[in-house]
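Novice: Turn this into a structure:
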Amino acid sequence: MENAPNSLIYLFQNKVYRKLWGIGFVQAIMRWMELTALGIFVFQITESPFWVAMVGFSHILPLFLFGSLLGLFSEKYQRKKIIFLSYFGLSVINLLLFLLALFEFLELWHILLGTFFSGIIWAEDFPARMGLISDEIKESILSKAVGLDLTTSNICRIIGPFVAGIYMSSIGIEAVYISGVILMLAGSLIAYKIKESNSSNEHTNDKLSSYFSNIFEGLKYIRSNNIIFPTLIITVVMNIFAFSYRNMVPVIGAESLLITPFLVGVLLSFEGVGATISSFIISLKLNIHLSNRFYFYGSIIFLIMIFLLGINDIFILAIIFLFIAGMSMASFGITQKLIIISNSDKAHRGRVLGVLAASIGTAPLGAMLLGFTASIFNANLALVIFSILGLLLCLVVIIKYRMFLSRDNSVKR
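Specialist: A predicted model of the protein is given here:
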């Protein structure tokens, strides 16, 4: 039956989820298009792997700086308002950047500041939009809701870099920023039309002075949970030693693979193709009790693919490696959010999702170190070094928390 309670059609009958899915779609399109285009553009104007890495650094830094605070805000204030105001604000910023580019006043610091503000939107997505999804969707179909959301993001991982490659080979950076204006306005309009079934939380103290005590309470809750805690540690490892690789792809494309900006976009799109196929299959077939295993082994396979990319100089092989990396990234991404949501109680979930955002926000450290390492050696060797370190640290975590891979420990609620 197509409209059975566990079907995707049943999921889309929820009007709030449908709108939240739409917001995620426009945000993901802009994110992947912007990061790819800016990586190409910054390398063209600076010829520096370090400054290319700083684009990723400035984009992810808000997760680390504001992740926990935004998690607490999402428990205290109406989430739709947080989403609306942030998306509308970013549309204005993109308009200013478009005008600077159009009149040839755009400088590197403008670009980095713009990516920092777009990173704030990504930071609030975890506790605000994902928090709303977990509130609106029944637990029996939550894995499908999270899986569909990530599948959509991965489709955007194909479209975004592909469009970025076309823009940068023909029109220029102006096209990226005017697209950002349109997409962010669309996201703010969708958010404005959301009707929350749950208003701001009753779980947090209303006094501003209680913010830090609430955050520390959330951290204490996380530390006592033997499923959430190692999940977050592996998240930190992957964001420092694995996911920053993307910032080096424009450099590897130019210096090692010897390909055009358009083919750099095509190459990164194949990561999205693999992620889309994998996330769609996982969202339909995943046994929730196997989430921890999909999470850990997805991390290991991804790191191996980054290692292989680092020792490779053949374009076709690079496509294969990124395709498999995308598949393993989808396994990591779906189960990461599912493990966090399924193993946290509602009173702490906003803060836990905020700490998840902050854990992902450690990626600027990885981006900075990767860029520095690439400047000393080269981008390929930097990926080899980082992937080996990531593999070793993941193995250390799983040796310490062997119970993490137990089927019975995947879901505690």
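Novice: switch to C-alpha atoms for all contacts and neighbour counts from now on
Specialist: Fine.
Novice: ok, Phe404 - how many residues close by?
Specialist: Neighbours of Phe404 under the rule other CA atoms under 10 Å: 21.
Novice: Hmm, it is touching Ile398, no?
Specialist: Yes: counting by CA atoms under 8 Å, Ile398 is a contact partner of Phe404 at 7.1 Å.
Novice: any common contacting residues for these two?
Specialist: Common neighbours of Phe404 and Ile398 (criterion: CA atoms under 8 Å, 6 or more residues apart in numbering): Pro230.
Novice: contacting residues around stretch 46-58?
Specialist: Outside stretch 46-58, the residues within contact range by CA under 8 Å, 6+ apart are 35, 38-40, 42-43, 111-113, 115-116, 119, 244, 247-248, 251, 363-365, 367-368, 370-372, 374-375, 379.
Novice: hang on, isn't Ser279 packed against Gly326?
Specialist: No: using CA under 8 Å as the test, Ser279 is too far from Gly326 to be in contact (9.3 Å).
Novice: neighbour count winner among the two?
Specialist: Per other CA under 10 Å, whichever of Ser279 and Gly326 has more neighbours is Ser279, with 34 against 30.
Novice: Please name the residues that touch that one.
Specialist: If a contact means CA under 8 Å, 6+ apart, then Ser279 has 147-148, 150-151, 154, 327, 330-331, 334 as its contacts.
Novice: Now show me the structure for the sequence below, then we'll compare the two:
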Amino acid sequence: MAETEDSGKIGGMFRALRSRNYRIFFMGQGVSLIGTWMQQIAISWLVYRLTDSVFLLGAVTFANQIPSFLLGPFAGVLADKFNRHHVLLVTQFLSMLQAGTLATLVLTGTVQVWHVMTLMVVLGTINAFDVATRQAFVVQLVDKREDVSNAIALNSSMFNMARLVGPSVAGVLIAWVGEGVCILINAVSYLAVLASLLTLRLNPFVREKRQENMWSSLRQGFTYAFGFPPIRTLILIVGLISLFGMPFSVMLPVFARDILHGGANTLGYLMGASGLGALSGALFLAQRKSVLGLGKVIVFTMALFGTALIAFSFSTILWLSLVLMLFTGFGMIVTMASCNTLLQTLVDDDKRGRVMSLYATAFMGMAPLGSILASSVAEQIGVAYTLLGCGFLCAVSVIPFAWNLKRLRLMVQPIYERLGILPEIATGLRTATKLTAPPGKR
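Specialist: Now for the predicted structure:
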């Protein structure tokens, strides 16, 4: 009996993979994301090796992610109006060209920092449309709507498995053959996701007969998202984590080389430890059968994330830093993925692209502002004190959410009742019928 229950739990943890389209997409994305993380480590190490500047490390991250802040909401309108499958084919192909160009510059020894900055702006522009579309596209790939929450958790697991493998491999390759090979591998890895997209079996895309103009759709999306406090609060939490917390990854090359006295492999270990913690967090969410209780989870993990960053800022011992990175990764990904899951539960299907673009804007758009701000402060007071401040701000940012948690629960209760999540324990996310917000919020 115990063995059967354990098997059922394991099967339930991966239940979204029973859907053919999602399974194919999952595998293709998994391969591509390993390449993405390899490129990210390679670029961070390349820029710091060429410049010895913490500020320029932040500037490169800013160049990569600021397009998401500026273009994210428009990308959401695009995701709701056009064939998401076709949009993803275009964005993935353009990303492959970007990586191939950068790899050529690095391998030929002609790369300069301005090349990296320019190509990061290009990649950021592509990602602004890719991320919002991909977040909304996942719902189309799952056969059973109650498996959507599991698919979101598995996406986080895949992302963080790649985050565990990619940096570790990149750290070895950079020391052996240099950064260019890592970036080239990323360019080739896009073939996997392109192949997976081309083999999907999807229902024909039907364009809505009544098409609103861009500005009207954009305004409607903002009104819908920010007019309903639970959705507004979740987006705000993601934005605060990105603004105050995400800069820690920008400063890791400095910790690896100047504080822990290591090399590219040490950076890979730190990123890998963070990825392992994040993977554990994603699997923790995958085994959950209901969104009930995620509010308390967010309070705990956001506080854990901030506390772990504070402790990491004081560490000068590699093994202790690796342990703290585990907690950092766990706290960050559980907070982000829980917000994602709750948003996907609450939003209307016809506004999903726009709301998820606001999530992506908060996630990726606030990070460059935080990175450039943290890098500027680090130039003045050092990376350790800067990270200490970032951790403190993350920890205290959750206090207003915790204070208002009971009120927010009452506001989402009617939605949960319509979806069958209340009063009985849910079996998962149910959106077979159209999701509806409370009266006056549509």
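Novice: So after superposing, what's the score?
Specialist: Here the TM-score for the pair of chains, by TM-score structural alignment, normalised by the length of the first structure, is 0.92; 410 aligned residues with a CA RMSD of 2.4 Å.
Novice: Filter the contacts of Ser279 of the first structure down to just the ones in helices.
Specialist: Using DSSP state H, the members of the contacts of Ser279 of the first structure that fall in helices are 147-148, 150-151, 154, 327, 330-331, 334.
Novice: ok so, going back, and the buried ones among the contacts of stretch 46-58 of the first structure, selectable in PyMOL?
Specialist: Restricted to buried positions by 16 or more other CA atoms under 10 Å, the PyMOL selection for these reads:
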select buried, resi 35+38+39+40+42+43+111+112+113+115+116+119+244+247+248+251+363+364+365+367+368+370+371+372+374+379
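Novice: Just the contacts of stretch 46-58 of the first structure: which are in strands?
Specialist: Using DSSP state E, no member of those falls in strands.
Novice: quick one: Gln27 of the first structure and Ile120 of the first structure, what's the gap?
Specialist: According to CA to CA, to the nearest Å, Gln27 of the first structure and Ile120 of the first structure sit 12 Å apart.
Novice: between the contacts of Ser279 of the first structure, which has the most around it?
Specialist: Most surrounded of the contacts of Ser279 of the first structure: other CA under 10 Å gives Ala330, at 34 neighbours.
Novice: What lines up with that one in the second structure?
Specialist: Correspondence of Ala330 of the first structure to the second structure, assessed by TM-score structural alignment: Ile333.
Novice: Just give me the match in the second structure for Thr276 of the first structure.
Specialist: Matched to the second structure by TM-score structural alignment, Thr276 of the first structure sits across from Leu279.
Novice: I figured that match hits Ser156, correct?
Specialist: Yes: counting by CA under 8 Å, Ser156 is a contact partner of Leu279 of the second structure at 7.4 Å.
Novice: element containing the one residue sitting closest to the centre of the first structure, please.
Specialist: Geometric centre of the first structure, nearest residue: Trp122, 7.3 Å, by CA atoms, centre = their mean. Using DSSP states H and E, the element containing Trp122 of the first structure is helix 108-124.
Novice: From Leu202 of the second structure, how far out is Ser189 of the second structure?
Specialist: Ser189 of the second structure is 23 Å from Leu202 of the second structure, by CA to CA.
Novice: So these two - more neighbours on which side?
Specialist: Per other CA under 10 Å, whichever of Ser189 of the second structure and Leu202 has more neighbours is Ser189, with 21 against 10.
Novice: What strand or helix carries the closest residue to Ile121 of the first structure other than its chain neighbours?
Specialist: For Ile121 of the first structure, ignoring the flanking residues on the chain, the nearest one in space by CA to CA, 6 or more residues apart in numbering is Ser86 at 6.3 Å. Counting by DSSP H and E, the element that carries Ser86 of the first structure is helix 79-102.
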